[in-house]
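Trainee: starting from these lines, generate the structure:
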Amino acid sequence: MPMRVSITIDPDTMDLVDKFGKEHGLDRNRAILECIEAGYARLTDGTPVSFTQTKTFEEYNDLKKAITDVKESLSNLAEEVRLIHHTIEVEWTKEIRGVPFQSKRWYEFWKS
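Mentor: Coordinates of the predicted model:
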């Protein structure tokens, strides 16, 4: 009974499948089927199968998520720095105001 399957394969694995297909004179779909059948045959023989190798596309997704987290943190940090800069600037402008007698020009004393 045929079944339609949709899978995601990282480029390195796809290159290996294409290389296997060229070596055995198979198209890509048939090469994938042969690899699946060989893996199933190995599994049913009792040969231990290890899945410790992390796939590159999984690593890519992890890195992409980490980068988006860093970007979000940096944008939050930039907003905080902008707010602190504004607060400091407002405080400094309040401190810089001169005392009324210091802000008058010399000729304004004669007017009052």
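Trainee: from now on I want contacts and neighbour counts done on CA atoms only, so please keep to that.
Mentor: Will do.
Trainee: could you pull out the helices for the chain?
Mentor: All helices of the chain, identified by DSSP state H, fall at 11-24, 28-44, 56-96, 100-103.
Trainee: tell me how many other residues crowd residue 1.
Mentor: Residues within reach of residue 1, counting by other C-alpha atoms under 10 Å, total 2.
Trainee: do you know how far residue 75 is from residue 88?
Mentor: For residue 75, the distance to residue 88 equals 20 Å [C-alpha to C-alpha, to the nearest Å].
Trainee: before we move on, what about residue 33?
Mentor: For residue 33, the distance to residue 88 - C-alpha to C-alpha - is 67 Å.
Trainee: following up with a second sequence; could you model it the same way so I can compare the two?
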Amino acid sequence: MPMRVSITIDPDTMDLIDKFAKEHGLDRNRALLECIEQGYARLTDGTPVTFNETRAYEEYHELKHAISEVKTSLDRLAEEVTLMHHTLEVEWSNEVRPVPYQSKKWFEFWRT
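Mentor: The predicted structure is shown next:
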């Protein structure tokens, strides 16, 4: 019974499938089916399947490094924000003090 399947394949694997299809004179869909059938046959034979792709670990390492850089920059940003907050709070508290002539009532101008 035929079944329709939708899958997502990375560009490198798609290039390999296209190369296989060109070498064997097949269209892309048939080449993909052949690859799946050969992989299934290899699994049912009991032969060990080896994966030689190390991209996942390298990508993980790159992502971990990028995340650590983002964390470092966010720490620096937090320090900057704390400093700016302190600076603004000091300036604001200095501005809150009333000017001497404004603290007196209009009729108390002779007092010092």
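Trainee: picking that back up, switch the helices of structure 1 over to a markdown table; also include mean neighbour count and distance to residue 3 of structure 1.
Mentor: Shown next, in a markdown table, are the helices of structure 1 (neighbours: other C-alpha atoms under 10 Å; distance: least, C-alpha to C-alpha, whole Å):
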| stretch | mean neighbour count | distance to residue 3 of structure 1 |
| --- | --- | --- |
| helix 11-24 | 14 | 20 |
| helix 28-44 | 13 | 12 |
| helix 56-96 | 12 | 25 |
| helix 100-103 | 9 | 88 |
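Trainee: now the ones you listed as CSV including distance to residue 50 of structure 1?
Mentor: Shown next, in CSV, are the helices of structure 1 (distance: least, C-alpha to C-alpha, whole Å):
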stretch, distance to residue 50 of structure 1
helix 11-24, 16
helix 28-44, 11
helix 56-96, 16
helix 100-103, 81
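Trainee: out of the ones you listed, nearest to residue 4 of structure 1?
Mentor: Nearest to residue 4 of structure 1, of all the helices of structure 1, is helix 28-44, at 11.5 Å by C-alpha to C-alpha.
Trainee: average gap between the closest one and structure 2?
Mentor: Here helix 28-44 of structure 1, set against structure 2 after superposition, deviates by a mean of 0.7 Å using mean C-alpha distance after the TM-score superposition for structure 1.
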